[in-house]
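**Q** sequence-free structure coming up:
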């Protein structure tokens, strides 16, 4: 029997990278998964792997509401809401952005990285209180230090860490709220359309990935699958029943190396 046998879950940003790795691991551990994606192209593959799919933009409340409703209608409740969807900003410096671009990119980055998690927690709250479940967010080493992205990305991840701490206080004792903070990962995370980065992928540039590897104490960039066990741990009531308000680093030692 898997570690999450029968658990009813939502995972956002499920189309690729860490989100896809979480979906696969949750399914392997016996969980039911409602996978939230923004592209129709991801639906068939996720359905074939055993997940249900929900199309939508996580910066809109109705997407979270639809995902939670899907889980409740299909499986009778919800045990974990994983707010994983994210945007990076490719280290874009503020002097390289016009005021209008800054405003628009701020709305995109914070809309996905912070508001998406806040909407997920709000939409899932009733169901999670009934199951004494948990909210899990995908943070970053940028929750703790500068240099993991540009000003917008870093600010959004510091804010996300603050959200975890505050929601852990507000939703206790019924709902646990935690996060995982991955470091450099071989993933195709993209950026905001306002900065012309929607079609970009972080791992598309080998030179960028090599620089990231040089900064890691473990000497390499991680695979998305290397973080998935922490999401299993935090979802499990048996294995992390006394953990809330935590942001678990999974960054190859980057945070302690500088």
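**A** Nice, thanks for sending it over. Since this is a predicted model, take the numbers as computed values, not measurements.
**Q** use CA for all of it now, contacts and neighbours both
**A** OK.
**Q** tell me the centre residue of the protein?
**A** Note on the chain: the residue nearest the mean C-alpha position is residue 84, at 1.5 Å, using C-alpha atoms, centre = their mean.
**Q** give the contact list for that residue.
**A** 11, 12, 13, 14, 18, 19, 117, 136, 137, 138 (C-alpha atoms under 8 Å, 6 or more residues apart in numbering).
**Q** Residue 243 is in contact with residue 176, isn't it?
**A** Yes - proximity of residue 243 to residue 176 meets the contact threshold set by C-alpha atoms under 8 Å, at 7.1 Å.
**Q** So if I had to pick from the two, which one is more boxed in?
**A** Shown here are residue 243 and residue 176; by other C-alpha atoms under 10 Å, residue 176 has more neighbours (30 against 15).
**Q** Burial check on residue 90, number of neighbours?
**A** Counted by other C-alpha under 10 Å, the residues lying close to residue 90 total 20.
**Q** That one touches residue 150, doesn't it?
**A** Yes - under the criterion of C-alpha under 8 Å, residue 90 makes contact with residue 150 at 6.7 Å.
**Q** ok so, going back, can you pick out the most distant pair from the contacts of residue 84?
**A** For the contacts of residue 84, the maximum inter-member distance is 15.7 Å, found between 18 and 117 (C-alpha to C-alpha).
**Q** Put this next to the previous one:
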């Protein structure tokens, strides 16, 4: 029996990267999974991968930052599974590497819509049901970029800092309800979002330098974030609430340095 046995879960951004790895991990842990992504083909592929491993998954195309879409995917989970125990609000976009003074409002608006309003909508619509039943776990993907500078562009970093604050305030808004909410803050992870960084490093022959600033001296993989998400979604994390947990090889444990102290 897995740690999510009998749980009914939604995973957004499940068409690739951390979302796909999490849909697979949740199913491996025993959850029935509704996989959500804007790309129909990608999310159908994720669901097929889950089923190929003997898991239970349904695919649904939806825009995580659109309220009608969020209402629809929550309703789909309730209809298909007869209830809802876990939501992993993972969907996000990076916005690219646009210099500060060249950023426009439309860039900020779209990043905040997907990265911050998306988790808010998941909390609003799934959380209402969970509060009514007296239990549930919500996990959001934030980022080390929401904790420190130089891990992403300004709008992306601001959106992820907002997710961390949202998790903290939502945990207290649902005071005494039995519903927990936490955030995972990934460091440098090889996903579709970070593909340009990895391709550039490999083209230069400097892949070995990726992640070198953290104590583990390497970058992370999606399944390592999925493992933390599965823990936070499970009853093993029954006393973890309102937290933003970095999964970054130790990157955010340090201050900048010129020479390693021994």
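**A** Here it is on my side, so go on. This one's a predicted model, so the numbers in the text were calculated from it and none came from an experiment.
**Q** picking that back up, which one's more surrounded, residue 18 and residue 117 of structure 1?
**A** Neighbour tally, residue 18 of structure 1 and residue 117, criterion other C-alpha under 10 Å: the higher count belongs to residue 117, 30 against 26.
**Q** Could you tell me where the single longest helix found in structure 2 falls in structure 1?
**A** Taking DSSP state H as the criterion, structure 2 has its longest helix at helix 154-173. Mapping helix 154-173 of structure 2 onto structure 1 (TM-score structural alignment) gives residues 151-170.
**Q** for that stretch, which positions count as buried?
**A** Applying a neighbour-count criterion of 16 or more other C-alpha atoms under 10 Å, one finds 151-161, 163-165, 167-168 buried in stretch 151-170 of structure 1.
**Q** Can you tell me which of those is closest to residue 1 of structure 1?
**A** residue 168 (29.6 Å).
**Q** Surely the closest one touches residue 179?
**A** No - look at residue 168 of structure 1 against residue 179 with C-alpha under 8 Å: they stay out of range, at 10.7 Å.
**Q** Which residues are in contact with each of those two?
**A** Common contact partners of residue 168 of structure 1 and residue 179 (C-alpha under 8 Å, 6+ apart): residue 245.
**Q** Tell me which residues touch the residue opposite residue 221 of structure 2 in structure 1 once aligned, please.
**A** In structure 1, residue 221 of structure 2 lines up with residue 223, judged by TM-score structural alignment. Going by C-alpha under 8 Å, 6+ apart, residue 223 of structure 1 touches 185, 186, 187.
**Q** If we use 6 Å, what do you get?
**A** Residue 223 of structure 1 is in contact with 185, 186, counting by C-alpha atoms under 6 Å, 6 or more residues apart in numbering.
**Q** quick one: the helices in structure 2?
**A** Here structure 2 has its helices, by DSSP H, at 17-28, 40-52, 67-81, 105-112, 118-133, 154-173, 195-204, 222-233.
**Q** closest to residue 2 of structure 2 out of the ones you listed?
**A** In terms of C-alpha to C-alpha, the element of the helices of structure 2 nearest to residue 2 of structure 2 is helix 17-28, at 7.1 Å.
**Q** if I look at the closest residue to residue 225 of structure 1 other than its chain neighbours, how far off is residue 231 of structure 1?
**A** Among residues not flanking residue 225 of structure 1 along the chain, residue 21 sits closest, at 5.2 Å (C-alpha to C-alpha, 6 or more residues apart in numbering). From residue 21 of structure 1 across to residue 231 of structure 1, the span is 10 Å (C-alpha to C-alpha, to the nearest Å).
**Q** got it, and residue 112 of structure 1?
**A** Taken as C-alpha to C-alpha, the span from residue 112 of structure 1 to residue 231 of structure 1 is 19 Å.
**Q** Of those two, give the one with the bigger neighbour count.
**A** Neighbour count, other C-alpha under 10 Å: between residue 112 of structure 1 and residue 231, residue 112 has more, with 25 against 21.
**Q** What's that one aligned with over in structure 2?
**A** Aligned partner of residue 112 of structure 1 by TM-score structural alignment: residue 114.
**Q** ok, and what's touching stretch 147-154 of structure 2?
**A** Stretch 147-154 of structure 2 is contacted by residues residue 145 when judged by C-alpha under 6 Å, 6+ apart.
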